[in-house]
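**Q** this one's structure only:
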């Protein structure tokens, strides 16, 4: 696959497309390079940045995902963005915003790009078992900063790890980043509005329907170094994963690193 032509994001075109679909977003800024869009908006949130603020970077110099894993992508080859949300639901439900973002992206990619994605708990979007997008949410001064890194036009040679993929490699019907970003953000706004008004039940059910994790044997590594393995059997109303262990006990996991195991593992 040859390296595709990568035109810069047109902020005015993006804003025009987005404004036609949603009135939720208050500001969309596009920068050529920054350390981390999440870090930038975390600082902005401390100074009162309103809900609906969006920052997109053509390139990140020190982007990272969960567990401080580095997120790498060539300039203009993806959609690296963060946005500010200020939820009014109880704080214990905020963790489901990662699932909400994954659901909104999966549904947008199916509608706009014609690709079928699946969702890996807690924060990955997969195509054919390979990661096309990672999501990172953090709480900052009463706000939630949600960051996404979507691989759009990366070639096989440009993938950061063999387990990754891109929309181009998946045969997406469009790689137009303004179109994809506008569809995704407008859908996030619609799903988030319902989530804020009625709680996370609808999001969790939609996540369940498109899960790549439920029913799979998984290995779980906890932040304290503990490890378990078992079958992922459910997800509760707070977005926690439920894993059935070999002894029949079911463990509820709020935070951990998940590896999908093959039957022989």
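**A** Sure, I can see it. Treat the numbers as computed from the prediction; the structure is a model and nothing was measured.
**Q** contacts and neighbour counts: CA atoms only from here.
**A** Will do.
**Q** and residue 65, what is it in contact with?
**A** 71, 134, 135, 136 (CA atoms under 8 Å, 6 or more residues apart in numbering).
**Q** count of neighbours near the last one?
**A** Residues within reach of residue 136, counting by other CA atoms under 10 Å, total 20.
**Q** helix, strand or coil for it?
**A** strand (DSSP: H, G, I helix; E, B strand; the rest coil).
**Q** spatially nearest residue to it, not counting backbone neighbours?
**A** Once flanking residues are discounted, residue 136 sits nearest to residue 147: 5.0 Å by CA to CA, 6 or more residues apart in numbering.
**Q** ok, that neighbour to residue 57 distance?
**A** Residue 147 sits 11 Å away from residue 57, going by CA to CA, to the nearest Å.
**Q** which one's more surrounded, those two?
**A** residue 147 (29 against 23).
**Q** take this one as well and set it beside the first:
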């Protein structure tokens, strides 16, 4: 779904007519474009409760109060980021749902790679660029609706921010990565949505083997594996060791001095690099 070549990013509003035209050939995707929203996930969750079908994309030209894992909040200057939520209604067994956030991160990284950026993954689903800085974050929330459980997939991608506009020094943007030349926001959105939806459909159709293929591909692109890490746990505890694998449930396996420990995304506060042990 890539449209157009790279160009210096601008900060004007998203082109609604271009987006409508680009989404038209995809009947399994529908777009709701908002000028501004506090949280696209909150809007998408409301639409899900009202019976919206799978494939609804809620896109905010400017998201004023984005949310990440553990209710962390963030803001971006208007016109600099791609922020959207995709409504999905997975039919896979409940035991497979923990793979969904990893699938989304993996496919957002694939989309950015297709646009010319060297992207990788920090477990579970932070998208990093070649310098190891974070360019995209993902929040997947399960919501109960009259039509059954749904997943709200929230994605935020830094596109046009300059270094001084980033909230932390561990963040980056596509423009910084490409020395000021990056795809426009419409191109980034279309590539990300199409790639995530395609990966999701393949996973859904593949059954148990689909999850196994996803796990194998995810491991191959996860920059956390092989690194010495410090895992901060709720309550102030921590694990120190080498990240050695992603298990069959999508949990990070850390080889500690006391043996291997597996932790799920909901069990950790942070996973940070740690100095190599002597």
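**A** Looks like it came in fine. Because the structure is a prediction, the values reported are computed rather than measured.
**Q** quick check: neighbours shared by residue 147 and residue 57 of the first structure?
**A** The contact sets of residue 147 of the first structure and residue 57 overlap at 37, 80, 81 (CA under 8 Å, 6+ apart).
**Q** in strands, which of those residues appear?
**A** The members of these that map onto strands under DSSP state E are 80, 81.
**Q** so what does the residue nearest to residue 136 of the first structure match up with in the second structure?
**A** Residue 147 of the first structure maps onto residue 154 in the second structure when the alignment is built from TM-score structural alignment.
**Q** tell me the spacing between that match and residue 113 of the second structure.
**A** According to CA to CA, residue 154 of the second structure stands 20 Å off from residue 113 of the second structure.
**Q** next, the residue nearest to residue 136 of the first structure: secondary structure please.
**A** Per three-state DSSP, residue 147 of the first structure ends up strand.
**Q** can I assume it is in contact with residue 39?
**A** No - using CA atoms under 8 Å, residue 147 of the first structure is not in contact with residue 39, being 9.6 Å away.
**Q** hey, where'd the helices end up in the stretch 101-250 of the second structure?
**A** Counting by DSSP state H, counting those that start in this stretch, the stretch 101-250 of the second structure has helices at residues 174-177, 185-221.
**Q** which elements pack onto the longest one?
**A** Right, helix 185-221 of the second structure. helix 16-23, strand 81-88, helix 99-114, strand 238-246 (3 or more CA pairs under 8 Å, 6 or more residues apart in numbering; DSSP states H and E).
**Q** quick check: angle from it to strand 238-246?
**A** Following axes from the mean of the first three to the mean of the last three CA atoms, to 10 degrees, one obtains 90 degrees for the angle between helix 185-221 of the second structure and strand 238-246.
**Q** tell me which residue of the second structure lines up with residue 50 of the first structure.
**A** Using TM-score structural alignment, residue 50 of the first structure sits opposite residue 53 in the second structure.
**Q** ok, the residue nearest to residue 136 of the first structure - contacts?
**A** 37, 38, 80, 81, 82, 83, 135, 136, 137.
**Q** between those, which sits nearest residue 129 of the first structure?
**A** The shortest approach to residue 129 of the first structure among the contacts of residue 147 of the first structure belongs to residue 135, at 16.3 Å (CA to CA).
**Q** how much space separates residue 14 of the second structure from residue 124 of the second structure?
**A** Distance, residue 14 of the second structure to residue 124 of the second structure, using CA to CA: 30 Å.
**Q** higher neighbour count, these two?
**A** Between residue 14 of the second structure and residue 124, counting by other CA under 10 Å, residue 124 is the more crowded of the two (25 against 21).
**Q** what is the aligned counterpart of that one in the first structure?
**A** In the first structure, the residue matched to residue 124 of the second structure (TM-score structural alignment) is residue 122.
**Q** ok, residue 195 of the second structure next?
**A** In the first structure, residue 195 of the second structure lines up with residue 187, judged by TM-score structural alignment.
**Q** leaving aside the residues adjacent along the chain, what's closest to that match?
**A** residue 104 (5.8 Å).
**Q** again with residue 238 of the second structure
**A** residue 232 (4.5 Å).
**Q** what of residue 28 of the second structure?
**A** Leaving aside its sequence neighbours, residue 28 of the second structure is closest to residue 55 (5.6 Å, by CA to CA, 6+ apart).
**Q** cool, and residue 136 of the second structure?
**A** Residue 136 of the second structure sits nearest to residue 157 (CA to CA, 6+ apart), 4.3 Å away.
**Q** quick one: contacts for the one you found?
**A** If you count contacts by CA under 8 Å, 6+ apart, residue 157 of the second structure has them with 81, 82, 83, 135, 136, 137, 173.
**Q** the fourth one: what's it in contact with?
**A** This points to residue 135 of the second structure. Per CA under 8 Å, 6+ apart, neighbours of residue 135 of the second structure: 126, 127, 128, 129, 157, 158, 171, 172, 173, 174.
**Q** with the third one instead?
**A** Contacts were defined as CA under 8 Å, 6+ apart; by that measure residue 83 of the second structure touches 40, 59, 60, 61, 62, 63, 154, 155, 156, 157.
**Q** likewise for residue 56 of the second structure?
**A** 29, 30, 31, 32, 44, 86, 87, 88.
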